[in-house]
Structures are given as structure tokens and as C-alpha cells.
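Asks: What follows is a predicted structure for the sequence shown.
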Amino acid sequence: MRQSTLLKVFILSSFLSSVYAFGEGRDCPADPYADPANDICNPLRYVPNKVLNCLGAALFFIVAAALTFWSFRRKANYFLCLVIGAWFEGAGFVLRVLMRDNLHSLNLYIVANLFIILAPCAFLAGDYIVFGRLVQFLEAHHYIRPFKARQVSRIFIASDIITFLIQGSGGGLSASSSTGSAELGAHLFLAGIAIQMVSFIFFSCVWILFGIRVFSGDKQLWHREGWKPLYFALGFTCICFIIRSIYRTAELAGGYISYLSTHEGYFLGLDSLPLLLGIATYVFFWPGNYLHFDGNPFKKSKARRTEEGAQMYPLNAGDSYETQTGLDTKITPTYNNYYVRR
């Protein structure tokens, strides 16, 4: 909890420093609608389209409501990050609509961008978690070697957080009045996005490798019913999120006032639409409908490995456990005249 709070404070402070540096010491035009593309006080450099942003907010809220329904109907607490992220993305679009009447408002810009940038990180985390749970559910760890199911979630979520921190620090420096600091910030922000993209592409390769290994090496598991729809749905979301990552990387490579950055159509078509399609996929392929666990599957897996790794000794008829072993350690009788040393 403490680390999460520090992270939020850090990112918020980065955005605050960014936008206040952005507007400090600059004369804003009296009419913000006259020439938004050259308005130095308008961080977007355009006027958000009211109809499209309202539609975007409505669609994200509909998907968020459907995901929330599934979270109550078929519990999957590990997937709450994606559900919450969907509500945040919809709220971000609402704030973009409000910005139409407040193009120079620093507060709206801060919160809107915070929501828009935070949400996709939650979507990626959702994919990481679902894949780890799927591998655990199938007990197919050996098909993702050298990784383990739990490691997949932890490693890629950690990379998600690290790259987000890089983006946050870059956002704060990029609007500095110092040319050197501004260039450093822009490069940091671009590096954060690019590393996040590479990390997710690598994760997608692990997803592909798992499918290939199961298909070629375990026909019985491959033809087992009930898991492949979720597996392929996860693959579709990977494609959607990679498209978004490539767009964001290309956008930032051109700078904050590049052609891609200052034309809303690219943001809506290559950022928002792929994200919407990706998370909407889980409305139809909710993980809770495919993965059924009693409690924490990772803890059960550890307990099972302990049981499997326990030493087994033969029991001769007529002898006590202590007589055979000379041990006073706790022992438990099992099946077929064997006992387990704990």
C-alpha cells in the first residue's frame, strides 16, 4: 500500500511540474479557439471533438459496467485491475470533453492525462495476470520454461511499473524551461514507452511459445476443452495493445507537438480504439468462466510440490515406524504400505 501511494504521488508531481512549467511565463491568447494548433497554452494543440469523445466515454463505461457485472457474477479478483482501468479510461474521456470549454485549464489537463495514461498499464497487467493463471490452471509450467507461471506475472508487472516511473519522470522534465532538461525529459518519456512496448512484445512471444509447445508436444492437453477460447482471446488483446504501444512510441518519437500528437484522429483510432477492443474482448471471454480455483492456486501448487517432494519409505509388516527408521520425526502413513517423512 505504501509503495502504491508513493508511486501515485510521484506520478502526480511529475505531471504537476510538467504542466505548470508548460504554462509558466507565457502569454495565452484571448481566444483559445482561434488557432489552437499554435496556442502555446493549449497542451493538446487542438480542440477535442465533442461527439467522438462522448462516444468514447460511453463505450468505455459500457464495457466497464459489463466487466463489473462479470466480476460479481463470476468472481476473478485477480482481474480487478482491468475492470478499474476501464472506468478510469472512461473518466479520462469525460474530462477531455470538459476541456473543450477550458482549453487552458491546467487542472483538467493533469487529471485527464493521468487517467488516460494510467489505464493502459492496468490493461497490460491484466493480460500478464491472466496468462499466469491460465498456465497454472493447466499445470503446464514446463511449456513456458525457463519461466514459471507466477514469475511471468511478477516479472512483467514489475517492468510495467518501472517503465511507468520512467515515463512519469520524463513528463516532468520535458516541459522544463531549460532546453537540455526538456530534451532529456522527452528522451526519458520515449524510452519508457519504448521499453514498455518491447516488454509487452516479449510477453506476447512467451504466449506464442506456450501455444506452439503445447500443440506440438502435448496433443492431449491441446485438445482438452475449455481453455483455448480464453487463450486465443488473450492473443487478440495482445495484438490490440501492441498496436497502441507502437503508435505511442511513434508519436513520442516525433516530439510533443509532432503531427501524430496534434491530430486527435490518430489518438482515437490507434490508441483508444485498440484499447477498447482489447478490454471488450473479456466481456465475451471472462476469465472467471474458464479458470476455476479453490483459493490461491499458487499456494496450492507449492503445497502439492512439497507433498510430491516428500521422502517415501517402504513399511515392512509387523514393524513400527520408529523401529524401521530409528527416527522420532513425525511420519504419516499413506497408501500401499508406505509412509511419508515430514
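Replies: Alright, I've got the coordinates.
Asks: Please make it C-alpha for all contacts and neighbour counts, starting now.
Replies: Will do.
Asks: need the contact list for residue 341.
Replies: 310-313, 329-332 (C-alpha atoms under 8 Å, 6 or more residues apart in numbering).
Asks: Hmm, residue 186 is touching residue 257, no?
Replies: No - using C-alpha atoms under 8 Å, residue 186 is not in contact with residue 257, being 11.4 Å away.
Asks: follow-up on the earlier one: could you list which of the contacts of residue 341 belong to strands?
Replies: Counting by DSSP state E, these place 311-313, 331-332 in strands.
Asks: Could you single out the nearest of those to residue 15?
Replies: residue 311 (57.3 Å; C-alpha to C-alpha).
Asks: Please tell me how far that closest one sits from residue 301.
Replies: 18 Å (C-alpha to C-alpha, to the nearest Å).
Asks: The two: which has the busier surroundings?
Replies: residue 301 (14 against 11; other C-alpha atoms under 10 Å).
Asks: Doesn't the more buried one belong to a strand?
Replies: No - read with DSSP: H, G, I helix; E, B strand; the rest coil, residue 301 is helix and lies in no strand.
Asks: How about the contacts made by it?
Replies: Counting by C-alpha under 8 Å, 6+ apart, residue 301 has no contacts.
Asks: And residue 209, by the same measure?
Replies: Residue 209 touches 143-144, counting by C-alpha under 8 Å, 6+ apart.
Asks: Please tell me how far it sits from residue 235.
Replies: 12 Å.
Asks: go on, residue 108?
Replies: Using C-alpha to C-alpha, residue 108 is found at 35 Å from residue 235.
Asks: Then residue 129?
Replies: 14 Å.
Asks: What residues of the helix or strand hosting residue 340 count as buried?
Replies: Assigned by DSSP states H and E, residue 340 belongs to strand 338-341. Across strand 338-341, burial judged by 16 or more other C-alpha atoms under 10 Å covers 339-340.
Asks: Now do that strand: distance to the chain's middle.
Replies: 45 Å (C-alpha atoms, centre = their mean, to the nearest Å).
Asks: Put this next to the previous one:
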Amino acid sequence: MTSPTTFPSNWIPTYDTCDEVSVYCPVKYTTLGYYPNLGVNIFLAIGFGLAALLTVAIGIWKRTWGFSIAVASGCFLECAGYIGRCFVSHNPWNGDAFKLQIVSIVLAPTLVCAGIYLTLKHIVEAIDRTLSRVSPRLYPIVFIPADVSCLAIQAIGGGIAAAAGVFNYELLKHGNRVIMAGVSLQVVVLVAFGLLGGDYLWRARRHFKNGGHDSSPDGASLFTDKKFRLFLIAVAGAYAAILIRCIYRIAEMAGGWANPIMQHESSFVVLESFMLLIACWLLSGFAPGLFFPQMTSSSSKRAEGAETEKRGGVESDSPGMETA
């Protein structure tokens, strides 16, 4: 009988040559190197699916369109990814299911991050825009495209690695390096966002502590509101969870495909799966529609109208002149 480590001449087990686990296609030669735990992945798929449905329901009810679309899309993608891992748990050589889980789980955090990036703009506008070092509208304009660019770099690296296959080792290494660059840049973008957000909240705290209530009464009232504080804690927790996940991704990809960290299921479940699940449930459970109503579309339009009217009273004395 042929042993599991003995292969025919010129035989290499890959997703193109194997379609199920067998003597010539052992599970250890798959990218993951193990049978994913079915129960854990069913739990994760249900968890992300419920978070997505809750986000959609509250988003429609409270009209928080941009935030809800971004976060719900990320949750649905995560759900799809773990459904893919459920199929992989039955057959680790299921190439289509493996690709589904890879693409979905890599793409989803970018969409969840987009929801977080949107919150800072509305927080600044609701508290006091003059305390921000940059215009609040620049936060999503800068950080969302930056995060998408990081994802694009990872996709390019994945394409290079896929083109290399198992025969062109040098090209495969270049693809892995490009993926690493994209993940590392994503961490840099997240850290930059965290620094700006933390700086703004620190400046707001100092402003109100030093008697800024008179100049920004609505902002002062919001800043001390318990529900708003819970919302800030939830967003900060989601941000920290995604940052931990991205740092883990750097370590996971450092050794290339099928390295020992990538083939260690427990670390993946804790540092990838549950970090994203925590982030998604914090953002859906403490949704801005319930805890930060100033982020709803109707409140935003009223705020923009008041700001435009305020500027118009000063700047529109000349006929035909309008403010942007």
C-alpha cells in the first residue's frame, strides 16, 4: 500500500490536481493544513449573519444609510466566508470554498473599517468642528480610499502569487511581499486614524473642561451624554479589535502561504475570527441610530442646513453669491 507521503513521479498535490482528501492528496498539503472546526465556523457564520441583519434593521429604522451599508456588507461577507470554511471542513481540497473564504474574510474588514471612518466625521460635526485639526469631511474622503488601496495592493499580491503557482518560487515570494506591504499599510492607515480620532476627543475634553460649554452648548451636552459615551466605547473597542486582527495578518503572512501560523487554527479563530465578530457586534449592538442619533440622515441634513444658513447670513450679502 502506498504511504501518504509517497507520490507518483512529478506529482504535486494542489487545488488543481486534488478534489478530495486521499492517499495522494493528504490534508497537510492544503494551504490550511487542517480540517476547520465545523461547529466553530457554523457559530461564526450565524453570528456574522445576525449582526448583518440587526445592522440593516436599525439602519432602515433610523436612516443611518452609509454606516449601515458599510458595516452590514462587511458582516454579510464575513458570513459568506465562514460558510465557505464550513464546506472546507468537509473537504479541505474544495478549491471554490477555499477561495470564497479567502476573498470574503480579506475583503470584509475594509467595509467594517469604512463604517468606523464615517463615525469620526459625524462626531466632529456634532461636538465642535472647530476643534478638529482637519475638516470633518476629509476623514472619510482620505481614510476610506486609503483602506481600499491597501486592499487593492493585497489583491495584486494575491494575483501575483496565484500566477506563480507552486513552480515559480521567486514570483511566489514577490507576491507574498506585495500582500505583506498591503497589510502593513493597512495597519499604518488604522493607526493614523486612531491618532487623529484620539487627538480630537482629547482636545474636546480639554475644551469643555476649560469652560467651552458656552461656545458649544450642544456639543458639551452630547460629550457628557451616557449613551454617546457608550457609543464611543463601542467604536473604540471595534477599532482595537480590527487593529489586532490586522497585526495578526502581518504575522500570518510573514512566512508565506501554508506557514505554521497560517496552519494554526486556534490563533486564526481568536485573532481573526473573533476579533471581527466582536467588532461587528459592537457596531451593530451600539448602532449610531440608537446611541448617536446625530448621525442619522435627517439630523445630518438639519446640521448641514443650519451650517449653510449660518454661513449664508455672513457671506451672501451680494446677489448671486452662494456658499458651497
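Replies: Here it is on my side, so go on. These figures come from a predicted structure and were not determined experimentally.
Asks: Any chance you could compute the TM-score here?
Replies: Once superposed, the chains reach a TM-score of 0.81 (TM-score structural alignment, normalised by the length of structure 2), with 292 aligned residues with a C-alpha RMSD of 2.8 Å.
Asks: Now do whichever helix in structure 1 runs longest: which range of structure 2 does it align onto?
Replies: For structure 1, the longest helix by residue count, based on DSSP state H, is helix 179-217. Across structure 2, the stretch matching helix 179-217 of structure 1 (TM-score structural alignment) is residues 169-207.
Asks: mean shift of that stretch relative to structure 1?
Replies: Here the mean offset of stretch 169-207 of structure 2 against structure 1 after fitting is 0.8 Å, by mean C-alpha distance after the TM-score superposition for structure 1.
Asks: Quickly find the element holding the most centrally placed residue in structure 2.
Replies: Centroid check for structure 2 by C-alpha atoms, centre = their mean gives residue 109 as the closest residue, at 2.2 Å. Secondary structure from DSSP H and E places residue 109 of structure 2 in helix 95-127.
Asks: Tell me the buried residues in the next helix or strand after that helix?
Replies: Going down the chain from helix 95-127 of structure 2, the next helix or strand is helix 138-164, by DSSP H and E. For helix 138-164 of structure 2, burial by neighbour count (16+ other C-alpha under 10 Å) applies to 139-140, 143-144, 146-151, 153-161, 164.
Asks: again with stretch 30-38 of structure 1
Replies: For stretch 30-38 of structure 1, using 16+ other C-alpha under 10 Å, the buried residues are 32, 36-37.
Asks: Dump those into CSV; add distance to residue 190 of structure 1 as well.
Replies: Below are the buried residues of stretch 30-38 of structure 1 laid out as CSV (distance: C-alpha to C-alpha, whole Å):
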residue, distance to residue 190 of structure 1
32, 29
36, 25
37, 22
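Asks: and of those, the nearest to residue 274 of structure 1?
Replies: For the buried residues of stretch 30-38 of structure 1, the nearest to residue 274 of structure 1 is residue 37 (25.9 Å; C-alpha to C-alpha).
Asks: isn't there a strand covering the closest one?
Replies: No - counting by three-state DSSP, residue 37 of structure 1 is not part of a strand but helix.
Asks: And the residue nearest to it when sequence neighbours are not counted, how far from residue 20 of structure 1?
Replies: Once flanking residues are discounted, residue 37 of structure 1 sits nearest to residue 45: 4.5 Å by C-alpha to C-alpha, 6 or more residues apart in numbering. Counting by C-alpha to C-alpha, the gap from residue 45 of structure 1 to residue 20 of structure 1 is 16 Å.
Asks: Mind checking which of the two has more residues around it?
Replies: residue 45 (21 against 16).
Asks: Now do the contacts for that one.
Replies: 36-39, 257, 262.
Asks: Over in structure 2, see which of the residues you listed survive.
Replies: Mapped onto structure 2 and checked by both residues aligned by TM-score structural alignment, their matches' C-alpha atoms under 8 Å, the contacts of residue 45 of structure 1 keep the contacts 36-37, 39, 257, 262.
Asks: Let's have these in TSV, adding distance to residue 93 of structure 1.
Replies: Listed next are those as TSV, based on distance: C-alpha to C-alpha, whole Å:
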residue	distance to residue 93 of structure 1
36	19
37	20
39	22
257	20
262	17
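Asks: Out of those residues, which is nearest to residue 231 of structure 1?
Replies: Nearest to residue 231 of structure 1 among those, with distances taken as C-alpha to C-alpha, is residue 262, at 36.8 Å.
Asks: give the contact list for that closest one.
Replies: 37, 44-46 are the contacts of residue 262 of structure 1 under C-alpha under 8 Å, 6+ apart.
Asks: Taking those together, which two end up most distant?
Replies: Every pair of the contacts of residue 262 of structure 1 checked by C-alpha to C-alpha; the farthest is 37 and 44, at 8.3 Å.
Asks: quick one: secondary structure of residue 226 of structure 1?
Replies: Per three-state DSSP, residue 226 of structure 1 ends up coil.
Asks: and the closest residue to it other than its chain neighbours, how many neighbours?
Replies: Nearest residue to residue 226 of structure 1, sequence neighbours excluded (C-alpha to C-alpha, 6+ apart): residue 290, at 6.3 Å. Other residues lying near residue 290 of structure 1 total 18 when counted by other C-alpha under 10 Å.
Asks: Just to check, residue 290 of structure 1 is in contact with residue 228?
Replies: No - with contact defined as C-alpha under 8 Å, residue 290 of structure 1 and residue 228 do not form a contacting pair (9.3 Å).
Asks: joint contacts of those two?
Replies: With C-alpha under 8 Å, 6+ apart, residue 290 of structure 1 and residue 228 have no common neighbours.
Asks: Stretch 82-93 of structure 1 vs structure 2, average offset?
Replies: Its aligned residues in structure 2 lie a mean 1.1 Å from stretch 82-93 of structure 1 after superposition (mean C-alpha distance after the TM-score superposition for structure 1).
Asks: next one: that stretch to chain centre, how far?
Replies: That offset, for stretch 82-93 of structure 1, works out to 13 Å (C-alpha atoms, centre = their mean).
Asks: So which bit of structure 2 is it matched to?
Replies: Using TM-score structural alignment, the partner range for stretch 82-93 of structure 1 is residues 71-82.
Asks: Spatially nearest residue to residue 58 of structure 2 (excluding sequence neighbours)?
Replies: Nearest one to residue 58 of structure 2, counting by C-alpha to C-alpha, 6+ apart, is residue 289 at 6.7 Å.
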